[in-house]
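> Provided below for reference: sequence and predicted model.
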Amino acid sequence: MSHTRRDLLRSAGWSLGLAGVGALLGGCAPSTSATPRPVLQSTPSTPRRGGQFRAVLTGGGAAESLDPFGGGAPSDFIRNDVIYDSLFSLVDGRAAPALALTAEPASDGRSFVLRLREGVRWHDGSPFTAADVAYSLRYMTSPERPYPNELQLYVDTGGVKVVDDRTVRVPARQPVGDPALMLASFPGKIIKDGARSFSAADAVGTGPYQVEAFEAGRQTRLRRFDGHWGGAPNADTLVLSSLTDPQAKVNAVLTGQADYAVDIPFSIARAGTGSAELEIRQAGEGNRVGFGFILNATRPPFDDPRARRAVRLAVDRKALVDTVLLGYGEPGNDLFGAGSEYFSDREPPARDVDQARRLLREAGAEGAQVTIRSSEYEAGYNASTQLFAEQLREVGLNVRPDIVGMQNFFDVKALAEANGIAFSIGAIPLMVIYGRLAAYPSLALPAPRLRSAFAKAFGSTDAAQRKRSWTEVQDVMAEEGNCVVWGLADTLSVARKNVAGVETRGLAKYPYLGKAGLA
């Protein structure tokens, strides 16, 4: 019944396999020339019908899977998004109908009723029904799964009732005020009633593409499903290649082997494409990733809110944005979730070294030994940790960066012993962010006011009350929180100029390719 490491990685949008990419060209010195500005991903052109669309993704090697509840690499998330559908999608931070049209909560939030879309067909031609939804909810939350879906924490899947072919009643383990947003936030793909095998021959979904060929860690070929409820996709074929090295991903586009590569490092974007046929794109300000650190509020000195406040005042945010993000982003305001519904878009705190020193003295933390744990899960983690340590030394903290390997980074015992950790979270709903952080003592803020406000925000069926409660959650974090969000980073890609129809549904690092093609 616990959250998993995979859940945190997905919410962060961490790109497994981006270690050693030369995250900062020329070391940690800020760039001295103007940063080339990328174009917005949402180009106005419409893809033409037919042909193939070739994308290169960050792969997971032999662990990749067509099981929508199995693999955890970006290639798995992106591929399975077009084979299978969810009940609701996440668009611009809000729930959008997909296989379900509505999710109607009971007045006390203890249950909700799903009204399903009519006329949906599986790839094999059979009709989609409520029985498929009931089976999928039970299957994805089963403790037998390698990564049981987080819905197990909020939904009593054993009590799910099929009312009729288009209606499902779902009991909740705790009050859920906005079940549609919850289902979009903790996405679970819907599979056929009774499905247990997900080979290339057995992977049947309701999505816009169906499997033609699959080789884990190498390539997937998907063909258009003309019977998709949302309309037939544009490209006849999707060819999805998996690579782990970011330069190799970019090279595939540069050499004409692919049309599009998502999630490229800032240094490579800065170098440019050198081709009039290609362009660097960004997913938009509302889809940026919050970069920062989470302080361990269970250990000295950060168990004292004055010491946490001192750190937030000590950070030179612009220096970190210029140095680590190479200018591809803007300073953050210590709150994760920028771009999501209910986010408090307040000004970043100004740096105040003198006040930071005073607060540390008052907390008895001057000269305290501090360990900040990092790994290059996301390009720039290690460089930001080193610069962060230098900035904290200026105000009187004795900081040691603890740089570890990727496989050991999220060791729960090691995190509990560290004073802080490098972290990032994309534009996902606040219920996901604070729910997941609360599940880990070393990441959570142990504040009764925060817990109370979060419960009200999650459980209220009244939209106005939810907004007030989410504001209070973020007020607490701004006043005494343990998150130091120093920057909001652009999500970058490289594409041929005629690439169109790439959408963001959820995290921009996992783009939706169901409508993608060449204009």
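Thanks, I have the structure now.

> drop to CA atoms for contacts and neighbour counts, all remaining ones
Fine.

> OK, contacts around Thr141?
The contact partners of Thr141, taken as Cα atoms under 8 Å, 6 or more residues apart in numbering, are Pro148, Asn149, Glu150, Leu151, Gln152, Thr157.

> take the one below as the second:
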Amino acid sequence: MGKRMFSALVGVALLAMSSSASLAQAADQRLSMAINPEPATLILGLNLQAPTQTIGGKIYEGLIVFDKALDPQPSLAESWEISADGKTYTFNLQENVKWHDGAPFSSADVAFSLGTMLPQTHPIARTTLAVIDTIETPDDDTVVITLKNPFNAFLTALAMNTAPMMPKHIYEGTDYAANPANETPIGTGPFKLKEWKKGEYILLERNSDYWQADRPHLDEILFRVIPDEAARSIALENGDVQVTSFSDIEYVDVERFRSNDNFEVTYEGYEFFSPLMWIEINHRVGPLGDKRYRQALMYALDRNFIADAIWFGSAKPATGPISSTMKYYSADVPEYPYDPAKAEQLLDEMGLTPDASGVRHRVKLLGLPYGTTFVRTGEYIKQALSKVGIEVTLESVDRGTWAQRVAAWDYELTLDFVYQLGHPAIGIHRTYSSSNIRNVLFSNTMGYSNPEVDTLFDEATVETDQARLQETYTKAQQVLVDDVPLAWLIEIKFPTIHAKTVEGLVTTAHGVNGSFADVQIAE
């Protein structure tokens, strides 16, 4: 790196850190973490974007949290019982829980959150909570929820990010999006908002009335807004931040931190999200609706190369619609080894023969604007498909335009990755179900429809026997992988990089989006 470039990067980093002079002297137990992009809001019941989840997960809580094996554990619900027919859930709430403004948390807040507010404001809860028939609150510490029919993912639907508890006394009867309280979020979590200097930092402070008397250990958490990738890397090396996560650090640089004795790199803590990356295919566009074309794409792409040479080991080849880190995953599906000759054979069968310039078909790939690694992935796809006679035109747009075009079905191919959210019924059905073909991002925007898949998903949703449930999901995976509604590429393994002095950082499947109640800085 030239001296001018290095100086410029240092300048960016120093600019991002300049806000520290305006902050009070650091508390004894202060954690500093990079955040990018800056969240639009911290109200988790109104916004599910990644930075809102990361910061909001310290302010808000759900009834349930999930361990790294994706098994439910107590949070605001101390315990629960499920009826034999799988339709009635009785939750016993933690005692002496208070909202950040001192008001008591009770079953009334649960009923309001699950029955009134979240079905109107939360993009996931709007669907998952529709299964609720009645919510009863026999006392302040008990909630009885009866479902219209069994829903084996219901506990998963009650996690912090899928159903955060919202304060009834703040939001009842208000315009949720315009409520003045949105500037000062009120949750039950171990931290509360102290200061937000737009464009620079968000500072959380310890909730001294937290219901776990010996938690949290930290006095403050400082989230520094650092938009530049190189500046985030410099800030981590210099100790200006102690934690980075998700795609904060370029994947080519991850090994450098792994070899540094001052840091730890972990891929744990993303099990609930299990991000899966694919090429989404608009089935409405010419030959893209023919499964032979989609199968040809799978054979033409070397997914091992993508994982190893582009993502530098922070990924593994995907085998189908369910990530290997998820429950109900099955490897018993059709395989698509790297085989360009097989891809050409399928294209020949379709009548897509090469023209005088060797081109069989021309297609546009809308790039995913999430950094240089995604750009390189798109460039590789263009190169690989050209070898089988598919000429790819790469389209580069900003994030807002990408989202608008995909939601409007205005694309041919596009790169995307989606979180699977702890259970196929929540994070996977939405992509392939015919009933979810909508002009909404992260729905079935590709227009795929297969009645057999719809039936299997419907059966899986209400199945209570685990063995039969696995059989149903295995069959669904087999049908989908044969159909190739989209071209699965890799399971992304996001790295969390942190100073070794930071302890207790990743304790659940929610990772850095968790509460940080157990985090402390070693002396």
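It's in. Keep in mind that what you see is a predicted model, and the values were worked out from it rather than measured.

> Still touching in structure 2? Go through the contacts of Thr141 of structure 1.
Among those, the contacts conserved in structure 2 (both residues aligned by TM-score structural alignment, their matches' Cα atoms under 8 Å) are Pro148, Leu151, Gln152.

> And the residues you listed, which is closest to Tyr342 of structure 1?
Leu151 (21.5 Å; Cα to Cα).

> Translate that closest one into the numbering of structure 2.
Under the alignment (TM-score structural alignment), Leu151 of structure 1 pairs with Ala125 in structure 2.

> re earlier: out of the kept ones among the contacts of Thr141 of structure 1, who's nearest Arg373 of structure 1?
Pro148 (27.3 Å).

> For the closest one, give me its contacts.
Pro148 of structure 1 sits next to Phe69, Met140, Thr141, Ser142 when contact means Cα under 8 Å, 6+ apart.

> so which helix or strand takes in the last one?
Just to be clear, that refers to Ser142 of structure 1. Counting by DSSP states H and E, no helix or strand carries Ser142 of structure 1.

> okay, now it: neighbour count?
If you count neighbours by other Cα atoms under 10 Å, Ser142 of structure 1 ends up with 17.

> In three-state terms, label the residue nearest to it when sequence neighbours are not counted for me.
Closest residue to Ser142 of structure 1 in three dimensions, ignoring its sequence neighbours and counting by Cα to Cα, 6 or more residues apart in numbering: Pro148, at 5.9 Å. The assignment at Pro148 of structure 1 comes out as coil when based on DSSP: H, G, I helix; E, B strand; the rest coil.

> gap between Pro148 of structure 1 and Phe112 of structure 1?
From Pro148 of structure 1 across to Phe112 of structure 1, the span is 21 Å (Cα to Cα, to the nearest Å).

> One more: Tyr139 of structure 1?
Tyr139 of structure 1 is 19 Å from Phe112 of structure 1, by Cα to Cα.

> Return the member of the kept ones among the contacts of Thr141 of structure 1 nearest to Pro349 of structure 1.
Pro349 of structure 1 lies nearest to Leu151 out of the kept ones among the contacts of Thr141 of structure 1, by Cα to Cα, at 35.4 Å.

> Quick check: that closest one touching Phe186?
Yes - counting by Cα atoms under 8 Å, Phe186 is a contact partner of Leu151 of structure 1 at 6.6 Å.

> so what sits against both of these two?
Taking Cα under 8 Å, 6+ apart as the contact rule, Leu151 of structure 1 and Phe186 touch no residue in common.

> any idea how far Glu378 of structure 1 lies from Val502 of structure 1?
Applying Cα to Cα, one obtains 23 Å for the distance of Glu378 of structure 1 from Val502 of structure 1.

> Please say which of the two ends up with more neighbours.
Glu378 (24 against 20).

> And the strands in the stretch 1-150 of structure 2, which stretches?
30-35, 64-66, 72-74, 77-82, 88-93, 132-139, 142-147 (DSSP state E, counting those that start in this stretch).

> looking at these, which is buried most?
strand 64-66 (a mean of 24; mean count of other Cα atoms under 10 Å).

> where in structure 1 is the aligned partner of it, by residue range?
So strand 64-66 of structure 2 sits over residues 88-90 in structure 1, by TM-score structural alignment.
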